[in-house]
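**Student:** Got a predicted structure plus its sequence, pasted below:
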Amino acid sequence: MSSNRTLMVLPGDGVGPEVVNETLRVVEWLAKNKSITFNVKEGLVGGASYDKYGTPLTDETLADTIEADAVLFGAVGGPKYDGVDFDKRPENGLLRLRKEMDLFANLRPAMVFPALVDASSLKPDIISGLDILILRELTGGIYFAEPRGIEEVSSKVKKGYDTNLYTTPEIERIGRVAFDLAKARNGKVTSVEKANVMMSGVLWREVMTNLHIKEGNGIDMHHMYADNCAMQLVRDPKQFDVIVTDNLFGDILSDCAAMLTGSLGMLPSASLGSVDKNTGKRFAMYEPVHGSAPDIAGKGLANPLAELLSLSMMLRYSFEMKDEADLIDKAVSLALEAGPRTPDIMAHGREKVGTKGMMDIILRKLEELTN
């Protein structure tokens, strides 16, 4: 079947190719059973690209990615590249994609599936039914702002420095996304910064306050310091609905929230840009939160569910295929109830399966749900 939807696949490094390849089995299932097809292109990124081309992202791959309707991403990095020049490190391929596509809004849901309540390190009554969303500003802040560098102060002393910089428009646009998401959820936004010690945090709070007054009709918004938010996530996570924060704090808090669900292997993410007013197209990339996991790469042990749930987010946000996204989410829930688990979410008395084994169960559940 032909399709006018182009999907760019960037498996990357470590367990990235393993979880991406298994997720593509569901893409094939959708084509066969739902007549939903994609023109699938594949490229190299991160260490895989560096090994072949000497750069973590070629201009050609970037151009193909920009032309695509959505991007399914694996993971980048690994100890093999620890000695590589900073600008050639695998992670810079990912950062360049985010910057060139202006993927400023990073959506990281933290939802606890009923079957995984016991997999969390927190008590079941604290995390049972948890469904929160962390919205991370992704193209500004300390990861991109200048000046930054390492300089010699003396023959024995160096200094390393970074700049955490935000402008009013950058904060306003991520704030608007937070309000839009909250309107479709429970209507509550927690804006997180460090206004008590950081001037960028002072501006963040000021801009979010003014935006709420002008555009936050019906939204219940609160401010919270980032360190308190980290504590509250493990004390009473269900107090939150949408958390919106900057690049650095979003990176840290979303990993903290990941462990509420039982495993990083369960967390998907979506990175979205603005909608082009002329074409209606929105740049978007979907990836698991877990990273390349080099310690288990190549062993067939990685949990593919975060990648699969990233595909579900792609169907939901890039292609408005809510029914198909819900179908995948339901299949994941049923698969977890069925028993077999990958090592990261193992529980007493459960059968251990690998990456392929878990996806085999998913495909069986998809068949059951549609027959």
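**Tutor:** Sure, I can see it. Predicted, not measured: the structure shown is a model, and the values here were computed from it.

**Student:** going forward, measure contacts between C-alpha atoms and count neighbours the same way
**Tutor:** Noted.

**Student:** contacting residues for residue 326?
**Tutor:** When contacts are counted by C-alpha atoms under 8 Å, 6 or more residues apart in numbering, residue 326 touches residue 312.

**Student:** what ranges do the helices span in the stretch 51-200 of the chain?
**Tutor:** Taking DSSP state H, counting those that start in this stretch as the test, the helices found in the stretch 51-200 of the chain are 59-67, 90-100, 124-127, 168-183, 199-215.

**Student:** which strands and helices sit next to the last one?
**Tutor:** For helix 199-215, the contact count by 3 or more C-alpha pairs under 8 Å, 6 or more residues apart in numbering; DSSP states H and E identifies helix 168-183, strand 188-193 as packing neighbours.

**Student:** contacts for that helix?
**Tutor:** 164-166, 168, 171-172, 175-176, 191, 193-196, 219, 221, 223.

**Student:** Pull out the buried positions in that helix.
**Tutor:** 200-201, 203-205, 207-209, 211-212 (16 or more other C-alpha atoms under 10 Å).

**Student:** and it, how far from the chain's centre?
**Tutor:** With C-alpha atoms, centre = their mean, to the nearest Å as the basis, the distance from the averaged C-alpha position of helix 199-215 to the chain average is 25 Å.

**Student:** Give me the angle between it and strand 188-193.
**Tutor:** 150 degrees (axes from the mean of the first three to the mean of the last three C-alpha atoms, to 10 degrees).

**Student:** Quick check: closest non-adjacent residue to residue 94.
**Tutor:** Counting by C-alpha to C-alpha, 6 or more residues apart in numbering, the nearest residue to residue 94 once its immediate chain neighbours are dropped is residue 46, at 7.1 Å.

**Student:** so the one you found touches residue 78, yeah?
**Tutor:** No: applying C-alpha atoms under 8 Å as the test, residue 46 and residue 78 come out as separate, 9.6 Å apart.

**Student:** between the two, what contacts are shared?
**Tutor:** Common neighbours of residue 46 and residue 78 are listed as residue 13 (criterion: C-alpha under 8 Å, 6+ apart).

**Student:** structure B:
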Amino acid sequence: MTAEVIVLPGEGIGPEVIAEAVKVLEWFRKHRDVHLIIRCELYGTGAYEKYGVIVHEDVFSDLLKAHAVLFGATGGPAFDALPAEAKISGNLLAIRKHMAVYANLRPVQAYDALSDVTSLKAEAVSNVDLVVVRELNGGIYFGEPRGRDLMAAGIERGTNTLVYTTPEIERIARVAFNLARERRGHLHSVDKSNVLETYKLWREVVTHVGETEFPDVLLRHIIVDNCAMQIIQNPKQFDVILADNMVGDILSDLAGAITGSLGMLPSVSLSNFDENGHRCALYEPVHGSAPDIAGQGTANPLAAIMCVGLMFEHSFQLSKETELLSKAIEKVLAAGFRTPDIQAGSLGAISTKCMGDEVIQALTRLNHG
């Protein structure tokens, strides 16, 4: 079977980093007999200029059929200037909802070679290996009512709604528990149940799922305030962290301090399997569009490249290819190659393209070794 990967480079630094990820995909297709069709499509301002929408309707429909979707980034001044209707109809939140990818996995790994980059103590982050499981299709990002309105005396009001149902919490909890079971057997569930009713329900449902379905997994509940502090103070205690949409978004970015840069954080968002065994999967680096450095060729492509490793693991069940790519990245970092975001001391920085080239060379050496 030949799998189709739809690539949406997007905007900002998205095209730059995704170009290097595609280069890695093409290397595996050529040298490791990985059967792929790589289909690149416009997204964002480029698509709007050509089609009048930020993602063509045929592409939007085909996202459900692809074996994997690799997304770069969205946002920036040009995107912000587009009509509101265009941005809403095909934005990243709409894509996630359309694909029903409710389970967002964000692995965070500390690299010994980058111990001088992180602002945290080296002994605190050494050997940290955790995963943030973020619920992606509900919560305050999607809750209704939402919007802005004028009250009496011309006072403006903004409204967003934090809402979850029991089934929504149950399904993401099962993803996190299963992942913890496969790893080290520890799960921290994050909430604000000391204040908000939604999080009281969250805690009750997660507890029930754990007690009835995963008694072998150690569950600890933690208030989000404390969790944020603990991620910085003692990240080694964490194995799998379960959080709702907004909290997971914030905590996983915070965890970038462990690696030294958001440019080192990949992610995958997964749907359930359908009756034919197909599952939608959306892969994207965590860092966003970074318009301040777009076009300069200095962005770190490693998060995007790591998304390829996640793709091999979750969409294609090619664990050996994931391991090979991980080893190549480790060797590149150990050799001292750095983009500006992970540069330290007097070491010189290399470009986005050069970092991709170094990964390709490391893969080639490992493949021949």
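**Tutor:** Looks like it arrived, so ask away. A quick note: this is a predicted structure, and the numbers were derived from the prediction, not measured.

**Student:** Can you give me the TM-score here?
**Tutor:** Taking TM-score structural alignment, normalised by the length of structure 2 as the basis, the two superposed chains have a TM-score of 0.97; 368 aligned residues with a C-alpha RMSD of 1.4 Å.

**Student:** ok, of the contacts of helix 199-215 of structure 1, which come out buried?
**Tutor:** For the contacts of helix 199-215 of structure 1, burial is judged from neighbour counts taken by 16+ other C-alpha under 10 Å, and it is met by 164-166, 171-172, 175-176, 191, 193-195, 219, 221, 223.

**Student:** Need the max-distance pair from those residues.
**Tutor:** Of all pairs drawn from those, the one with the longest distance (C-alpha to C-alpha) is 164 and 219, at 27.7 Å.

**Student:** in the stretch 1-150 of structure 1, which spans are strands?
**Tutor:** Counting by DSSP state E, counting those that start in this stretch, the stretch 1-150 of structure 1 forms strands over residues 6-12, 39-42, 70-75, 105-111, 131-137, 149-152, given from the N-terminal end onward.

**Student:** Of all the ones you listed, which one is nearest residue 241 of structure 1?
**Tutor:** The closest approach between residue 241 of structure 1 and any of those, judged by C-alpha to C-alpha, belongs to strand 131-137 at 4.8 Å.

**Student:** helices or strands up against that closest one?
**Tutor:** Here strand 131-137 of structure 1 is seen to pack against strand 105-111, strand 242-245, helix 247-260 when contacts are counted using 3+ C-alpha pairs under 8 Å, 6+ apart.

**Student:** For the ones you listed, could you give me a markdown table that also reports mean neighbour count?
**Tutor:** Rendered in a markdown table, the data for those read as follows (neighbours: other C-alpha atoms under 10 Å):
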| stretch | mean neighbour count |
| --- | --- |
| strand 105-111 | 25 |
| strand 242-245 | 28 |
| helix 247-260 | 21 |
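
**Student:** Take the ones you listed and write them to CSV, including distance to residue 181 of structure 1.
**Tutor:** Shown next, in CSV, are these (distance: least, C-alpha to C-alpha, whole Å):
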stretch, distance to residue 181 of structure 1
strand 105-111, 10
strand 242-245, 7
helix 247-260, 16
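
**Student:** Quick one, which of those gets closest to residue 180 of structure 1.
**Tutor:** Taking C-alpha to C-alpha, strand 242-245 is the member of those nearest to residue 180 of structure 1, at 10.2 Å.

**Student:** in structure 2, what residues pair with that closest one?
**Tutor:** Structural correspondence for strand 242-245 of structure 1: residues 240-243 of structure 2, per TM-score structural alignment.

**Student:** residues making contact with that stretch?
**Tutor:** Identification of contacts with stretch 240-243 of structure 2 by C-alpha under 8 Å, 6+ apart yields 130-135, 173, 176, 179-180, 186-191, 248.

**Student:** Need the nearest residue in space to the equivalent of residue 26 of structure 2 over in structure 1, chain neighbours excluded.
**Tutor:** Structural correspondence for residue 26 of structure 2 with respect to structure 1 (TM-score structural alignment): residue 28. Spatial nearest neighbour of residue 28 of structure 1, chain neighbours left out: residue 37 (7.9 Å); criterion: C-alpha to C-alpha, 6+ apart.

**Student:** In structure 2, what residue corresponds to that neighbour?
**Tutor:** With TM-score structural alignment as the criterion, residue 37 of structure 1 matches residue 35.

**Student:** ok, now residue 288 of structure 1?
**Tutor:** The criterion is TM-score structural alignment: under it, residue 288 of structure 1 has residue 285 as its aligned partner in structure 2.

**Student:** measure its match to residue 223 of structure 2 for me?
**Tutor:** According to C-alpha to C-alpha, to the nearest Å, residue 285 of structure 2 and residue 223 of structure 2 sit 27 Å apart.

**Student:** These two: which is more packed in?
**Tutor:** More neighbours surround residue 285 than the other of residue 285 of structure 2 and residue 223, with 28 against 15 (other C-alpha atoms under 10 Å).

**Student:** mind listing what the nearest residue to the more buried one once chain neighbours are set aside touches?
**Tutor:** If the residues on either side of it in the chain are set aside, residue 285 of structure 2 comes closest to residue 266, at 4.4 Å by C-alpha to C-alpha, 6+ apart. Neighbouring residues of residue 266 of structure 2 by C-alpha under 8 Å, 6+ apart: 106-107, 283-286, 303-304, 306-307.
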